[in-house]
Structure formats: C-alpha cells, structure tokens
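Colleague: Just to be clear, the model below is a prediction. Sequence and coordinates:
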Amino acid sequence: MPPSGDQSPPTTAVPEPIHGDVLEAVLSHLPLIQLVPKSLVSKSFHKAVTSTLSKPSKPQPWLILHTQTSRPPYVTSTSAYDPPSRRWIHIHQPPIAYVAPLRSSQSNLLYMISPSKFSFSFDPLHLTWHHVAPPSVWRTDPIVAVVGRHVIVAGGACDFEHDPLAVEIYDVSLRAWTKPEPMPEAFTGAASMTWHSVASDDRRMFVLEKNNGVLHTFDPVTNTWCGPYDLRHDSLVFQSCIGFCYNRLILIGLLGLPDDVIGVKVFEVSCESFTVREITEMPLDLVEKLKGDELQVSSVEVRMAGNVVYIYKPVLPEEVIVCEFVNGGECNWWGVSNVVASDRGIAERFVFTCSNVGIDELRRATRVDRRFRFALGI
C-alpha cells in the first residue's frame, strides 16, 4: 500500500564539503604529482593546494634518474624519487635527441658533447634543450658547469695539438662562445671531470679535486681563477665531493680506505674564508647500505637541492642515501632502494640530476607537451 498522510521517503545525508585547514591537512599527505589534478577541482582546492605547497616542507627536491641505453637508438627513460611519499615516479616524456652519451656534472645540469654539437639543459624537468655549435677545442671529459647565463667548459682536451687546460664559455643570452685564460697550472695532468667534483652558485664555479681535497673557484664574468684552498679538514677523508644545499657549500667526505670505508661525514664550507665545519655523520647502518654487496666504495657522487642531499655510488647505484636538513641544523637520514637501476643492470648509463620541482613545473611540463605523464611507481 502507498504511504498515507504526509510521510515522505527517507533521504540520504550529503556530506559536508571539506574546506580550509582540514582540506590543507588532507592534501599535505598527497604526493606532488597528485596535487596537480586536485588544484583544478575548484577555487577552494586550488587555494588549498597553493597554500600547502607554500609551506617550508613542500615541495622537496626530486632526485631524477635518467637511463640511456648503450645501443642505437640510445633510448632515454626518466624516473624520479619523491621524498614526501618516498616512492619512485615514472616520467613519460618526449625522447631526448641523441647527440652523444648523456652526462651530468652538477645537480640540475644535463649535457651531451660531440665534435659537431653541444647540447645542454638545466631547467628542473629539462623541458628546454639548447643545441649549439661545440667548443672550438674537442674534449672527451671536460669539466662543465652553469653559472648564471654562462656555461663553462674547461679542460678535458683529447688532442695533443690543443691546450689541455683550455677554457671556453658559452653565453646563453648572446649565443656565443668566448675563450678566456686557461685553467691554473695546478690542474696539469688532471684537468678532467673524472678527477673533480663541481658545484656553482650565482657567481662562481667551484672545482674540487676529489682525492686531495683541493678547491679552486672560477668567476666567468671577470675570468678569474682563485685558489688553491685546502679542504682536508679530517685526516681520515680519502675522497670527497661538493654541492650546494640551502645555499651552503656542502662537502661529503669518505673516511678510511676504498676497501675499508669506516664512515661518511658531512661538512659545511665557508664560501669566503673556505674554512670547514663538520655538520653530521652518516649512520653506520647506512654506510653499509652504501657499500652494497661489493663492500667497497672508491668514490661517491652527490646531488643536492633545497634542503636535501643525495649520496650514491657512480657505478650501478642500487642504493641512494638521503640526508635531509630540518629545523635549522638537525639531519634526517634514510636509504632509498634504486629499483630502476636494479631492474636495468649495467648495460645502461645512469645519470642523476636533482631539482626543486613544484606544481608550476609539473603544469608547465604537461602544457608544453601533452606527452608528459607522471605516475607513481614502487
């Protein structure tokens, strides 16, 4: 029988929409790539996403791994480690036009150099590539760095007819090469990237000889080399490398011997006096992870951006160690299993970069080329 009187059927309660601080708290737990579509839901979501990303803890620098096959057509694939979610992200992007083996000498620089072309990119997600004429001196393993609008290519000459200490600078604004004075004589016999670690700020390139801890600086505006500066603060350090983190020059030192690494220390270097101050030391269990099955670490590489330092072995880096600076001085340490390198093996080239990637960079990537896609991996 139909209901009598003014009885009406029961209604389903509509949940109250989430706004303000509660919405921000929910969004703060999402990985960066999931915030991009959320920002398009409504004005309130866009405002909440923007507010979430403006907080000091977000976004954090991505460690981006570029793998290049060793055979034609030299296909390059890209993955990134996202610190907030502690997961790898698969990045589907347009292929990189092959010029030569892919390389990186500092945190956000990718480049390829051949006798006919010099290609480089230094934006966070490497959306823009510059393809220019090569330096006049042919080099196999040069020291390369970006300082402002200048791309510096130093040393690494392979022809006895050329000065092995030659320096050339490409001005991105003027689209022209200049050839200043060569490197100091102290670089004779070791003027290549193999023996050095490179970092740069807005004014200078910093070049550290890994094995003896000696540092030189170069100003591309005044074409001035300064140094040497001895950064051997601890007698146990046998190999070291540098980078910039939180606008501070950071030095990572391996302690002991290549077949008996007993520790890894982190130092801060003054860019004015070049004095060295110890900050922290890697926990011993992570030192063992860094060693891996080979139980030997002859050298490490570092990539830094924002408040995060990534440390790894340059050959088959199956484990990456992360040092995150928090609360002005404290450090959080953890290890990251490099599932990409583990799956690919030694047949491919592994190149790391590190950049602060925010929602604006992700939006631009998908806007510039619709082939860009991001997906959470393992």
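Modeller: Nice, I can see it. This structure is a prediction, so every number in the text was calculated from the model and none was measured.
Colleague: use CA for all of it now, contacts and neighbours both
Modeller: Fine.
Colleague: And F45, how far from K38?
Modeller: Distance of F45 to K38, computed by Cα to Cα, to the nearest Å: 6 Å.
Colleague: Between these two, which has more neighbouring residues?
Modeller: F45 (21 against 15; other Cα atoms under 10 Å).
Colleague: Looks to me like that one is in a strand.
Modeller: No. Applying DSSP: H, G, I helix; E, B strand; the rest coil, one finds F45 to be helix, outside a strand.
Colleague: Give me the three-state assignment for D285.
Modeller: Assignment for D285 (three-state DSSP): helix.
Colleague: Comparison target below:
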Amino acid sequence: MVENTQQINYFNYITTDLTQTILSHLPLKSLIRCSTVCKQFRSITNNPSFHPTAQTTPWFFLYGLNNISCKKNQSFAYDPLLNEWIHVPKTCFPDTLLAESSISGDKGLFFNTAGVNFSLSPILKPLWFIGGLVDMEDNLGVEIYDGDLNSWEICPPLPADFRSGNSSQSLCSGLFKERFYVFGIYSGFVSSFDLEKRVWSDVQTLRPPGVVMSCLISCGRELMLAGLCNDVRGHSFNLWRVDELTMEFSVVAIMPSDLLNCLFDSDGDDQFASLKCVGYGNFIFVFNEEHRRNYPACVCEIRSDSGECRWRRVPDLPEPVNRFHKVIGFCSTIPIHRILGSEVV
C-alpha cells in the first residue's frame, strides 16, 4: 500500500464566503500572518468588503516621552483579544510633544493638539497632516476639522463655566449620538455640542457622591462615567451609566479591590494622582502613569449582549521599558487595511 504524502488543503473544499467568515473572527495579529499564507487569504483580507470583528475592538496605546533624549521614547499597543502588547515603531509618533498637548485616537488615527498646532497621523503608518487650532488655554475655543474637505470650521467656544479654573489638561471629551461632550475631570461640569445645530447645551454638573476624579466615556451605545471615589469604606473605582438627557447616573460596576491595589505601591494621600482612564467602544482602561510600577493597567470589558462588566489586569509592558517623563494613553480601533497597507506588520 502506497502512503499518500501529499498535503491536503482543506480550504479547497469550502466556499470563499465560509473562508472569509472564518478569517473574520481572528485577531488582527493572526490576520496579518494569514494574509501571507496564500493568494486566496491575501485576496480576502485585502478586499475592501472584508470587515473582521477584530477591527471593531479598540487597542490601548501607551506613548512614553523622555524629555532628555527622544531616542528613549517608546510606544506600545495592547490588543484585548490576544491579551498581548506589541512594540509600535517610533516613526508612528512625533519625537516631541509640548507639555500642553492633548492626545486622542480613533479609527486608526492619532490626534495631537498643542497650542496653535493640530496634527493627525494614521497609526502604524508614518504620515502626518498639519492644520491650525484655536489656542485652547486662552478661551477654550473649538474648531471642527473636516478630513474629507481638508478644511476647518470655527465653532462657538466652550461655555463660560469651563473657563474658570479649567484648561484643556483638566478636560476630557467624547462623541456620542452626534453630540460632542466635554467634561471637567475634577469639576464635574459637562456640556455637549450639537454637531447639526452647532450650539452648546447648558452646563450641568455630573458628580456622584465621594468622587475624586472621573472621565466621561462613550462606550458603544451608552454614555459611561468612570472615576475614583473616596468614602468611609476607602477608595474604589466605579463605573456609572449616564442618561444623556437627564445626566442621572447609576452604578454598573466596581473594580475589584485587588486590581485597584495592584495599580499603586504607597498609602499616601497623593497615590491616586497618577491614575488615568481612557476608553472606547466596550472597553475601559485604567492605568498608572508612574514609572516605578512599570505603568500597570487594568481593563473592563462591557458585554454588549448582557451588559456584564468583566475586569482583568493587563499584562506588564514588554521589556525593555525606558523611564518616561510623560506617558500618554489613548484608545483606537485599527482598520486591517491600514495595517496591511503599511510596512509595519
């Protein structure tokens, strides 16, 4: 009996549609590898109609700046599906950022606002576009940039309540249901800008009892508040669901105490000053920007089907990790076609 040593390709026996469905459930890192396996896989992953589930899952980015030498700057990206960090090439980010820089990310783009400058860059592909921005520290002015038309529109500045004791560094923002929300991290002031009518809403106060600092985050179909509380039972990190019409809130999850404790290594009153929080979609990331703990982080995934909140610790950053004078964290989805179209894999 002659042994058949010919390798069987079982994908030849299934339809292209089924192959596409199978590939669509893979993490991005696995998709990149699959795209190099054969022409069929490459054709499927490069097709504009291919929309894998993974590209709707936001990655968590940490960008570390060293004021002494830009050669020590480092960038990391965390994929929640694989539960892994990767090193991001330095060329994907600017060498220097001003102290007043405000950073965010969305759909594979890295945004940097600093004084009179604005820039955006496709993550994982070194390309920059420069424009102008009203000085945020003077009157907290607002402009909207239309990427399709490559033009700016001057909008009414933030309501006067935000101009007293606030700066762009003490504010967070998010887009939810065609409204642009701005929130005071410490003041609890909140206002939304109607993108259709081009007007700001009245300023309201969103401040749960005992809250020390908090961030307003657009999570899928819900508006969420994430923040640190201090009461007679001690510190806790809570998540609240917010009604966008009434600004009423209700607790949906509390970070397990062992996870909160792993973010800090002291009992001082200022130990929580380095706590930062960012989120996108169904994920909220909480991290410590202090070097001595190697920038530990936790993540909460909010299940779309049940609303269940699952907390877990994010793995340590991959060594080596340099010492940074400033750490910037943000979330962004990463389109597969942007990665496959770049040299970075």
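Modeller: Thanks, I have it. All values derive from a computational prediction rather than experimental measurement.
Colleague: which secondary structure element contains V134 of the second structure?
Modeller: Here V134 of the second structure sits in a region with no helix or strand, counting by DSSP states H and E.
Colleague: Now do the contacts for it.
Modeller: Shown in contact with V134 of the second structure (Cα atoms under 8 Å, 6 or more residues apart in numbering): G115, V116, L140, G141, V142, E143.
Colleague: Go through those residues and flag which are in strands.
Modeller: If you go by DSSP state E, those have V142, E143 in strands.
Colleague: List only buried entries from the contacts of V134 of the second structure.
Modeller: Buried by 16 or more other Cα atoms under 10 Å: G115, L140, G141, V142, out of the contacts of V134 of the second structure.
Colleague: What is the neighbour count of the counterpart of S42 of the first structure in the second structure?
Modeller: Taking TM-score structural alignment, the alignment pairs S42 of the first structure with C38 from the second structure. When neighbours are counted by other Cα under 10 Å, C38 of the second structure registers 9.
Colleague: same check, this time on P209 of the second structure
Modeller: 9.
Colleague: Now name the helix or strand holding it.
Modeller: Following DSSP H and E, there is no helix or strand that holds P209 of the second structure.
Colleague: residue in the first structure matching it?
Modeller: Under the alignment (TM-score structural alignment), P209 of the second structure maps onto S235 of the first structure.
Colleague: how about stretch 203-219 of the first structure: buried residues?
Modeller: Quick answer for stretch 203-219 of the first structure (16+ other Cα under 10 Å): 204-210, 212-219.
Colleague: Looking at the residues you listed, spot the one nearest V297 of the first structure.
Modeller: K210 (13.5 Å; Cα to Cα).
Colleague: Tell me who's in contact with that closest one.
Modeller: W195, H196, S197, Q239, S240, C241.
Colleague: let's see 10 Å
Modeller: Each residue near K210 of the first structure by Cα atoms under 10 Å, 6 or more residues apart in numbering is listed here: 193-198, 238-242, 253, 299-300.
Colleague: can you check D231 of the second structure too?
Modeller: Contacts of D231 of the second structure by Cα under 10 Å, 6+ apart are P209, G210, V211, V212.
Colleague: what's around the second one, how many residues?
Modeller: When neighbours are counted by other Cα under 10 Å, G210 of the second structure registers 14.
Colleague: Distance-wise, check it relative to P58 of the second structure.
Modeller: Distance from G210 of the second structure to P58 of the second structure, by Cα to Cα: 30 Å.
Colleague: which non-adjacent residue is nearest the alignment partner in the first structure of S191 of the second structure?
Modeller: Structural correspondence for S191 of the second structure with respect to the first structure (TM-score structural alignment): H216. Excluding the flanking residues, the one nearest H216 of the first structure by Cα to Cα, 6 or more residues apart in numbering is G227, at 4.7 Å.
Colleague: With the second structure overlaid, how far apart is the helix or strand containing the one you found on average?
Modeller: Using DSSP H and E, G227 of the first structure sits within strand 224-230. Strand 224-230 of the first structure: mean distance to aligned residues in the second structure after superposition is 2.0 Å, counting by mean Cα distance after the TM-score superposition for the first structure.
Colleague: got the buried residues for that strand?
Modeller: W225.
Colleague: Quick one: name whatever helix or strand follows that strand.
Modeller: As assigned by DSSP H and E, the chain's next helix or strand after strand 224-230 of the first structure is strand 237-245.
Colleague: ok, average deviation of that next one from the second structure?
Modeller: Looks like 1.4 Å for strand 237-245 of the first structure (mean Cα distance after the TM-score superposition for the first structure).
Colleague: ok so, going back, quick one: the match of S42 of the first structure from T21 of the second structure, how far?
Modeller: Counting by Cα to Cα, the gap from C38 of the second structure to T21 of the second structure is 17 Å.
Colleague: just the helices in the stretch 201-345 of the second structure please.
Modeller: Listed in chain order, the helices of the stretch 201-345 of the second structure (DSSP state H, counting those that start in this stretch) span 257-261, 336-340.
Colleague: Can you say which of those helices is packed in most?
Modeller: For the helices of the stretch 201-345 of the second structure, the largest average neighbour count (mean count of other Cα atoms under 10 Å) is found in helix 336-340, namely a mean of 18.
Colleague: tell me the average deviation of that helix from the first structure after fitting.
Modeller: After superposition onto the first structure, helix 336-340 of the second structure sits on average 1.8 Å from its aligned residues (mean Cα distance after the TM-score superposition for the first structure).
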